[in-house]
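Novice: Sequence below, structure please.
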Amino acid sequence: MSEPLHGTPGNGALSLVPKADGKQSGKDFKTDQEVRWCPGCGDYAILAAVQTFLPELGLRRENICFVSGIGCSSRFPYYMNTYGFHSIHGRAPAIATGLAASRPDLSVWVVTGDGDALSIGGNHLIHALRRNVNLKILLFNNRIYGLTKGQYSPTSEVGKVTKSTPMGSLDAPFNPISLAIGAEGTFVARTIDSDRKHLQSVLRAAAQHQGTALVEIYQNCNIFNDGAFDPLKDPEVRDDVTVRLEHGEPIVFGADRGKALRRSASGGFEVVRTADVDASEIVVHDARDPDPSLAFALSRLDSPAFEHTPIGVFRQVERPSYDEQLRAQLDEAAEREGPGDLAALLGGGDTWRIDA
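Specialist: Below you'll find the predicted structure:
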């Protein structure tokens, strides 16, 4: 059996977050606000999964915060009975960074979409990942701008016909998983809105991770991009096109587990029939490998036709988080220089002098 990818409650990222006084249920995390997305939107499924998962963590609701940007997904904080911040377009990771760095007693979550995170917010996203701030980023990817009524997004496929690309998109799309791994993200995963069991297992691992965790969630927009992920949901074909990644396990998939991955001569992967290769040739998934090349190569398996799409945790490695290093620097400075007096500093002379 493979080694679990998440720690035990109370460890790692959650060690400084106060615990709830009693047992919680999903109802405790629902607000009195009417949930207002288009009927059939995948956001409903993600909201329900998060609300029923959070009680497992046993944290005080007052010490959980959801920060969002702009977009359909960014309504999320209104529907979570926790603290929340509906911020500005693309800037949710920056605001969440300040919150996580200054309040180690909080569990901080970012909810964003493919347009919000990867267009105007791309800079903030990659630097949050690079710094390894202790926050969890849920990136709802529906490959379209839904709130503004159907323009192409940074993850829309080449040739996508939309209101803003009537002759088809010319842009090569981002692969969010590749982008996150390239930015040295320490926890990078993908899941699907309609697979609650898998979605919650990934959320569980992300919550326990010390540092930035990015979870890409394939989310259906049934109004402007309906059916974008049907091959991954159709019982007839999903097992043949979905590669489920499990740490420490051989990468074998297919309805009858008749397909496997092995290294190709070019250094990437090739799909082979399980019966045609020796077990030693099959790639064993190692999410904890410090070298990101395996995880990156796995992220490139997708094709526009979704011939093979990996889901699960691509990478989970340990690296000191930005906020814990920041606190250590502040403690060192206070020990060396003594406690500061902000009021005296601000109320002092017109100029400040800093001696080397």
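
Novice: contacts, neighbours, all on C-alpha from now
Specialist: OK.

Novice: Show me how far the lengthiest helix in the chain is from its chain's centre.
Specialist: Ranked by residue count and defined by DSSP state H, the top helix of the chain is helix 322-337. Computed by CA atoms, centre = their mean, to the nearest Å, the chain-centroid distance of helix 322-337 equals 28 Å.

Novice: Quick one: list the elements packing against that helix.
Specialist: Secondary-structure packing of helix 322-337 (3 or more CA pairs under 8 Å, 6 or more residues apart in numbering; DSSP states H and E): helix 92-102.

Novice: which residues sit against the helix it packs on?
Specialist: With CA atoms under 8 Å, 6 or more residues apart in numbering as the test, helix 92-102 has contacts from 67-69, 87, 106-112, 124-125, 128, 133-135, 137, 322-324, 326.

Novice: can you give me the angle it makes with helix 322-337?
Specialist: Going by axes from the mean of the first three to the mean of the last three CA atoms, to 10 degrees, helix 92-102 is angled at 40 degrees with respect to helix 322-337.

Novice: list the buried ones in helix 92-102?
Specialist: Within helix 92-102, the residues that qualify as buried are 92-97, 99-101, counting by 16 or more other CA atoms under 10 Å.

Novice: If we only consider those, which is nearest to residue 310?
Specialist: Residue 310 has its nearest neighbour among the buried residues of helix 92-102 in residue 93, at 25.4 Å by CA to CA.

Novice: Residue 47 touches residue 76, doesn't it?
Specialist: Yes - at 7.5 Å, residue 47 and residue 76 qualify as touching, with contact defined as CA atoms under 8 Å.

Novice: neighbour-wise, which of the two wins?
Specialist: A count of neighbours by other CA atoms under 10 Å puts residue 76 above the other of residue 47 and residue 76, at 25 against 18.

Novice: which residues are contacting the longest helix of the chain?
Specialist: By CA under 8 Å, 6+ apart, the surrounding residues in contact with helix 322-337 are 100-102, 104, 131-134, 211, 340.

Novice: run the last query once more with 6 Å
Specialist: Residues outside helix 322-337 that contact it (CA atoms under 6 Å, 6 or more residues apart in numbering): 101, 131-133.

Novice: What segments of the chain are helices?
Specialist: Ranges of helices in the chain, per DSSP H, are 42-53, 92-102, 114-115, 122-131, 176-182, 196-208, 238-241, 293-299, 322-337, 342-346.

Novice: list the buried ones in the fourth one?
Specialist: Neighbour counts over helix 122-131 (16+ other CA under 10 Å) mark 122, 124-131 as buried.

Novice: Using CSV, lay out those together with distance to residue 158.
Specialist: Shown next, in CSV, are these (distance: CA to CA, whole Å):
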residue, distance to residue 158
122, 19
124, 25
125, 23
126, 23
127, 27
128, 28
129, 27
130, 28
131, 31
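
Novice: Can you tell me which of those comes closest to residue 167?
Specialist: Among these, residue 122 lies closest to residue 167 (CA to CA), at 25.8 Å.

Novice: Please provide the structure for the following sequence as well, for comparison with the first:
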Amino acid sequence: METATADKIETKYVQKDYKSDVNVRWCPGCGDFAILSCVHKAMAELNIHPHETVVVSGIGCSSRLPYYMNTYGFHGIHGRAAAIATGVKVANPNLNVWVTTGDGDSLAIGGNHFIHAVRRNVDINIILFNNKIYGLTKGQYSPTSDRGFISKSSPYGTIEDPFRPSELCFGARGTFFARAIDVDMKNTTEIMVAAAKHKGASVVEVLQNCIIFNNGIHDKIADRAWKAEKTVMLRHGEKMLFGKENDRGIVLDGWNLKAVTLGEEGYTIDDVLVHDATTPDNTLHIKLSLMGYDNDLPVALGVIRSVDSPSYDSDYEEQIAEVQRKTGKQSFTDFLMSSAHIWEIK
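Specialist: I've put the predicted structure just below:
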């Protein structure tokens, strides 16, 4: 839809503008459907031009997503989505570049590409579907599968400790990390919008259900019956409150975090931490992101970290412009044809 302004025609996009006419082929009940819908909604809210948007993927169920987008898309090979997306963004910084990837695709064969894209702070939006299983190849354990997990490739249980995506992100000095649940579409969309607005590499881990090979893997926090007691939605500048009555909170207990009930043990609202997603020190962000793994704390959802830092593509552009200014060479051809790089053969 287009609306006229004083000096230009402004396009207002809606959700359907980002949908392709390709039939969506995921298993009925798969969490990927919800994530796809959230991507469409987020792009509409951002009002980004479809023709200036690229969705890149690797291999896996999640990596079918570019086919269902009315944008440019690139279906890469296994684990290489972050590397391809980096090239796209550096070649044309004006493009909005998104990566859709799974826990196997990005954290196994694509692990190095993932951490280096985060380390470089390339301005791409990485949506990491985490169902703790290899779904497309029919149910093998993945890098995020829990120790002891029984699968087709670990019939007696895995004897490995899993990767935690947030730890990898923070270990690579990531500037943006958020977490969402596939069934919570309102907050997932809100988180994707925040990720896209962040200048630099954003990582959104979506806890997603594989209904065929790992059904219910996130039920302990996603089920409506107890979700309010098992998760805390973090928002910058707000108290870390949770619970059905919003009467529980996260407080500091020495060096550790602790979940308390207000009015018990002498704790009041004043003791509850206020979330600061923008502090450069990631110590508390790491602690928040690891809640609920090996402890009785609720799982943190929302934007856990969002810190301003120079992005790789912007610095790269500035560096090229500076070299062009100093040398007078405007292109690679100019560089090659300069006297210092021409040899006369006699």
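
Novice: Give me the TM-score for these two chains.
Specialist: Once superposed, chain against chain, the TM-score is 0.92 (TM-score structural alignment, normalised by the length of the second structure); 334 aligned residues with a CA RMSD of 2.0 Å.

Novice: picking up where we left off before, which one of the buried residues of helix 92-102 of the first structure is nearest residue 258 of the first structure?
Specialist: Nearest to residue 258 of the first structure out of these is residue 93 (CA to CA; 41.2 Å).

Novice: Map that closest one across to the second structure for me.
Specialist: Under the alignment (TM-score structural alignment), residue 93 of the first structure maps onto residue 82 of the second structure.

Novice: what about residue 353 of the first structure, how many neighbours?
Specialist: Here the count is done by other CA under 10 Å, and residue 353 of the first structure has 6 residues near it.

Novice: where's the equivalent of residue 334 of the first structure over in the second structure relative to residue 331 of the second structure, distance?
Specialist: When the second structure is aligned by TM-score structural alignment, the residue opposite residue 334 of the first structure is residue 324. Distance of residue 324 of the second structure to residue 331 of the second structure, computed by CA to CA, to the nearest Å: 8 Å.

Novice: Counting neighbours, go ahead and name the busier of those two.
Specialist: With neighbours defined as other CA under 10 Å, residue 324 of the second structure and residue 331 compare such that residue 324 has more, 14 against 10.

Novice: Check the gap between residue 84 of the second structure and residue 21 of the second structure for me.
Specialist: Remark: distance between residue 84 of the second structure and residue 21 of the second structure (CA to CA) = 25 Å.

Novice: go on, residue 330 of the second structure?
Specialist: 42 Å.

Novice: The two - which one has more neighbours?
Specialist: residue 330 (13 against 10).

Novice: Tell me which residues touch that one, please.
Specialist: By CA under 6 Å, 6+ apart, the residues touching residue 330 of the second structure are residue 324.

Novice: where's it relative to residue 343 of the second structure, distance?
Specialist: For residue 330 of the second structure, the distance to residue 343 of the second structure (CA to CA) stands at 21 Å.

Novice: check contacts around the residue lying closest to residue 303 of the second structure once chain neighbours are set aside.
Specialist: Sequence neighbours aside, residue 178 is the residue nearest to residue 303 of the second structure in space, at 4.2 Å (criterion: CA to CA, 6 or more residues apart in numbering). By CA under 6 Å, 6+ apart, residue 178 of the second structure lies in contact with 204, 302-304.

Novice: Return the entry from these with the maximum number of neighbours.
Specialist: In terms of neighbour count, residue 303 stands highest of the contacts of residue 178 of the second structure at 28 neighbours, by other CA under 10 Å.

Novice: Aligned counterpart of it in the first structure, please.
Specialist: Aligned by TM-score structural alignment, residue 303 of the second structure pairs with residue 313 of the first structure.

Novice: Stretch 194-208 of the first structure aligns to what range in the second structure?
Specialist: With TM-score structural alignment as the criterion, stretch 194-208 of the first structure aligns to 183-197.

Novice: whoops, I mixed them up, stretch 53-64 of the first structure
Specialist: Aligned using TM-score structural alignment, stretch 53-64 of the first structure spans residues 42-53 in the second structure.

Novice: can you check stretch 152-159 of the first structure too?
Specialist: When the second structure is aligned by TM-score structural alignment, the counterpart of stretch 152-159 of the first structure is residues 141-148.

Novice: And that stretch, end to end?
Specialist: OK, stretch 141-148 of the second structure end separation, CA to CA: 10 Å.

Novice: And it, what's buried?
Specialist: Neighbour-count burial for stretch 141-148 of the second structure flags 141-146 (criterion: 16+ other CA under 10 Å).

Novice: quick one on the thing from earlier: tell me roughly how far the longest helix of the first structure lies from the second structure on average.
Specialist: Superposing on the second structure and averaging over aligned pairs (mean CA distance after the TM-score superposition for the first structure), helix 322-337 of the first structure comes out at 0.5 Å.

Novice: buried set for that helix?
Specialist: Of all the residues in helix 322-337 of the first structure, those buried under the rule 16+ other CA under 10 Å are 322-324.

Novice: can you check stretch 184-198 of the first structure too?
Specialist: Neighbour-count burial for stretch 184-198 of the first structure flags 184-194, 196, 198 (criterion: 16+ other CA under 10 Å).

Novice: Distance-wise, check the corresponding residue of the second structure for residue 290 of the first structure relative to residue 173 of the second structure.
Specialist: Applying TM-score structural alignment, one finds that residue 290 of the first structure aligns to residue 280 in the second structure. Distance, residue 280 of the second structure to residue 173 of the second structure, using CA to CA: 10 Å.

Novice: May I have the distance across stretch 154-165 of the second structure, first residue to last?
Specialist: Across stretch 154-165 of the second structure, first to last residue, CA to CA, it's 21 Å.

Novice: So what's the gap between that stretch and the chain middle?
Specialist: The chain centre lies 22 Å from the centre of stretch 154-165 of the second structure; the measure is CA atoms, centre = their mean.

Novice: ok, now stretch 98-117 of the first structure?
Specialist: 11 Å.

Novice: Same check on stretch 53-68 of the second structure?
Specialist: Here stretch 53-68 of the second structure is found 14 Å from its chain centre; the criterion is CA atoms, centre = their mean.

Novice: Would you mind listing the outside residues contacting the match of stretch 152-159 of the first structure?
Specialist: With CA under 6 Å, 6+ apart as the test, stretch 141-148 of the second structure has contacts from 104, 132-134, 151, 157-163.

Novice: next one: stretch 39-53 of the second structure
Specialist: Contact with stretch 39-53 of the second structure is made by 13-15, 18, 71, 95-97, 189, 193, as judged by CA under 6 Å, 6+ apart.
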